[in-house]
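Novice: any chance you could fold what I've pasted below:
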Amino acid sequence: MPAKNTAAGNYVFKLPDVGEGTAEAELVAWHVAVGDAVEEDQLLAEVMTDKATVELTSPVAGVVAALHGDAGQQVPVGGPLVSFDVEGAGNVVKAPSVTAQERRATSPSAGADREETVAVASPPRSEGMGRGTARPLAGGGGGLAAAPPRQAQTPGVRPLASPAVRNRARDLGIPLQAVPGSGPAGRIDHADLDAFLSGSQTQSSVSGSSTASAYAQAEGTTEVRIIGLRRKIAEKMAESVRRIPHITYVEEIDVTALEELRAHLNAQAKQTGKAKLNVLPFIARAIVVALRDQPQINATYDDEAGVLTQHAAVHLGIAAQTPNGLMVPVVRHAEARDPWDTAAEIARVSGAAKDGSARREELSGSTITITSLGTLGGVVHTPIINHPEVAIIGPNKIAERVVVRDGQMVVRKMMNLSSSFDHRIVDGHDAAVFVQRIKGLLEHPATLWMG
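Specialist: From the prediction side, this is the model:
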């Protein structure tokens, strides 16, 4: 319980009990700085437990006197987070634990623990604990409003931004220190990145006639701490590689007939209003059929207990890139779906993961995973198994190649299939048989739904 602060006018906000039996949480990001005037319910910080990302808001109005901790630091429940200068007394003696309500779920990566963003319920004003709030959605209701003024960043002070904004800025190569923020205390959101990017492009086009800037020497370095969701992705990827002896098997597949069938079905679907099919529903079906002969591959392995659990149902993980990192939404009972139903469900769960609306059950319980980079799929890759599964299937891009058929050189549409297996469970021979079965099904797509 927070102890009473005897210094009049000083209020110490302490990390609340966010549930799930959590004893501590990682401080992911600050959204305020020392000296900021803070309103009641204003976002203060984001913290992350093993199960959830929680946004904490201020229970009082005041001025930030001190921030207790840096991003990436573990803070114990009940430990001080923010000290405020306020009018009136400090903390009261008793503060109850708070409950959590699910807002949305995320999954860090193939092989990573599932994670969700939650809102912490607000206690009574007198009990001295912060509120958790959902992030405001861009483009929400309420009509049109004038764009808020953007505040330039203070030199030498870490800009305020959510992890998603920081990840996007890093991917775009935008230094956050140069981006004016429109949020409280100059907090940067996605709209600010868009505005900065548009301004940079305009400036580049204006100054494009000058060749001097295009060849200017670059100086300096940038150090980026790996914290929060990205840290969890890194930890779980490392854990998967450390614990699972991977064997990777690559085979090329002639998908010419499959592409012809897909084009034919899409032409028919256009007339009937059905969704357009990409190649993933066909790969999903090939996996389902191939698993009938090798159920040990549709399995999860508890290596600590030494127990392999083989699953009758095929719950297919779909590795998806999102603004918050790599997530694995799940298409449940892929064995019971036709190609259009499979395509629709892949689109639905992937979209939910990307917009942050996916539920926990949509991001857990997969038994085998597909990881595809689509048109960026390259020639070959070595996918990392989604622990505790024992196999992952990675289609590469489809490209026209010259191949020899019946002694003649012909142009065919070819695709490599890169797959990894847990060598403790799946021998190399069995891995080859599994992939060759998939190859045969995809090269003769009429057999996908025969029996």
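
Novice: C-alpha from now on. contacts and neighbour counts both.
Specialist: Noted.

Novice: helices along the stretch 151-300 of the chain, start to end?
Specialist: Along the stretch 151-300 of the chain, counting by DSSP state H, counting those that start in this stretch, helices occupy 163-172, 190-207, 228-243, 256-272, 280-291.

Novice: nearest to residue 249, out of those helices?
Specialist: Closest approach to residue 249 among these is made by helix 280-291 (15.0 Å; Cα to Cα).

Novice: please identify the most buried of the helices of the stretch 151-300 of the chain.
Specialist: Ranked by mean neighbour count under mean count of other Cα atoms under 10 Å, the helices of the stretch 151-300 of the chain are led by helix 280-291, which reaches a mean of 22.

Novice: and the angle for that helix with helix 256-272?
Specialist: On the basis of axes from the mean of the first three to the mean of the last three Cα atoms, to 10 degrees, helix 280-291 is oriented at 130 degrees to helix 256-272.

Novice: got a list of contacts for helix 280-291?
Specialist: Applying Cα atoms under 8 Å, 6 or more residues apart in numbering, the contact partners of helix 280-291 are 297-298, 314, 316, 334-335, 339-340, 342-343, 434, 437-438, 441-442, 448.

Novice: next, the structure of the following sequence, for comparison with the previous one:
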Amino acid sequence: MSRYVMKLPDVGEGVAEAELVEWLVQIGDHVTPDTAIAEVLTDKATVEVSAPVAGEVVALHGEPGDVLAVGGDLIGIETDQAGVESSTPDDGENEAGTLVAADHSNAEALTPSDPPTTDSATMPAARRSPRREGGGPIAAPAVRARAKAMGLDLATIPGSGPDGRVLHQDLDRLVNSVARVHPGAASGLVSASDEGHRIAVRGVRRKIAERLSTAWREIPHITYVEDVDVTELERLRAELNERSSDHGVRLTILPFLARAMVMALADQPELNAHYDHGAETLTTFDAVHIGVATQTDDGLRVPVVRHSEGRGIWGLATEIGRVTAAARDGSATRDELSGSTITITSLGAMGGVVTTPIINPPEVVIVGVNKIETRPAWRNGAFQPRQMMNLSSSFDHRMVDGWDAATFVQRIKRLLETPALLFITDS
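Specialist: Predicted coordinates:
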């Protein structure tokens, strides 16, 4: 028998560290080379790490929430497998572990709630939640974080998802059952504690905090806001949706905006770029890979519509729908969550009047979409009701002058206000 010390493998190109989300095994468990042992999170994606050898788990190096360095000790396995060294090499070769995409495809949408604190005497009876073999209850990281903040034990909550996975709706169901027993608590008539609740910032939220802090600290933003008359575009969009149901997807404003951005970037390619401040270089790209900021159960993600320059309106709509759905259900790959050259951010109908979006580094532009609303506009000597929408776009002022920023947005505005231009492919 010998002890095999597995190192944390490189879980993504250029990744130096990863957060330990959850152990999927515990000391004393027997593992085989295909056993998933841990779930880790990078700024790209959540992945599962598999054991490289068969044996008994004798050491776990780290607690959930710890940030571990690539190449650092991850797990100790007592093994009698022939030809196994006592520890993994430092070059991160295959024996350091096998990676598979983590499955969060059953994560449900977050339902806001403010439940009362309960104790075991008042909690409804519940069976214990099913567990992974040798591990804890099955639940996505966001569900675990929410349950912890609510003071709930996941092991006592019956899961309604596949294989007994605990979902957000299971937490809501438990809270509602408590409210029926204690209606005063649900109506807010019970005095709340004066003490605050300290919640550790972990997982995707910590990565979001790190990236946004860096972007806001290092990038001098300039935000340019312009109103756009989308009356004709909305009329065209409604007609296309009515006549083209065979495409299997409904058109939103986003594919039209993406097409307009591609056409505007053809005249200003320096905006489709990455800026490296340390190397003092601006890398421009011929390919337009548009990131689409997407709210998910685990926080903000930016899936990427690759080669947007080669897609028409329907192709853009289909791919936007596909990658955003993958981001929301947790099935998006690392490649689908990285490599964007410019980003769109939209809150849909909640888009407000003006926003100040933060740039997604190392990009130099982010285009924000605000809500469409009917406003009076002066047309042909009289006020007319028009469908109006604001674009709130931010630029890295180190690389983009105000004139160039305004020119870019004005180009997009002209294309959206004259939507027939979006279908011209020989310009």
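
Novice: quick revisit: write the PyMOL selection for whichever of the contacts of helix 280-291 of structure 1 are buried.
Specialist: Buried residues within the contacts of helix 280-291 of structure 1, by 16 or more other Cα atoms under 10 Å, are selected in PyMOL with:
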select buried, resi 297+298+314+316+334+335+339+340+342+343+434+437+438+441+442+448
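
Novice: of all the contacts of helix 280-291 of structure 1, which comes closest to residue 98 of structure 1?
Specialist: residue 316 (35.4 Å).

Novice: now check structure 2 for the residue matching that closest one.
Specialist: When structure 2 is aligned by TM-score structural alignment, the residue opposite residue 316 of structure 1 is residue 290.

Novice: what does residue 251 of structure 2 align to in structure 1?
Specialist: Residue 251 of structure 2 maps onto residue 277 in structure 1, by TM-score structural alignment.

Novice: distance to residue 88 of structure 1 added to the helices of the stretch 151-300 of structure 1, as a markdown table?
Specialist: Output for these, formatted as a markdown table (distance: least, Cα to Cα, whole Å):
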| stretch | distance to residue 88 of structure 1 |
| --- | --- |
| helix 163-172 | 34 |
| helix 190-207 | 37 |
| helix 228-243 | 35 |
| helix 256-272 | 67 |
| helix 280-291 | 61 |
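
Novice: identify whichever of those lies nearest to residue 323 of structure 1.
Specialist: Nearest of the helices of the stretch 151-300 of structure 1 (Cα to Cα): helix 163-172, 5.8 Å.

Novice: does the residue nearest to residue 68 of structure 1 when sequence neighbours are not counted belong to a helix, a strand or coil?
Specialist: Once flanking residues are discounted, residue 68 of structure 1 sits nearest to residue 81: 4.9 Å by Cα to Cα, 6 or more residues apart in numbering. State at residue 81 of structure 1, reduced to three classes by DSSP: H, G, I helix; E, B strand; the rest coil: strand.

Novice: tell me, what residue is most central in structure 2?
Specialist: residue 301 (2.0 Å; Cα atoms, centre = their mean).

Novice: what does that residue correspond to in structure 1?
Specialist: Checking TM-score structural alignment: residue 301 of structure 2 goes with residue 327.

Novice: this completes my enquiry, with thanks.
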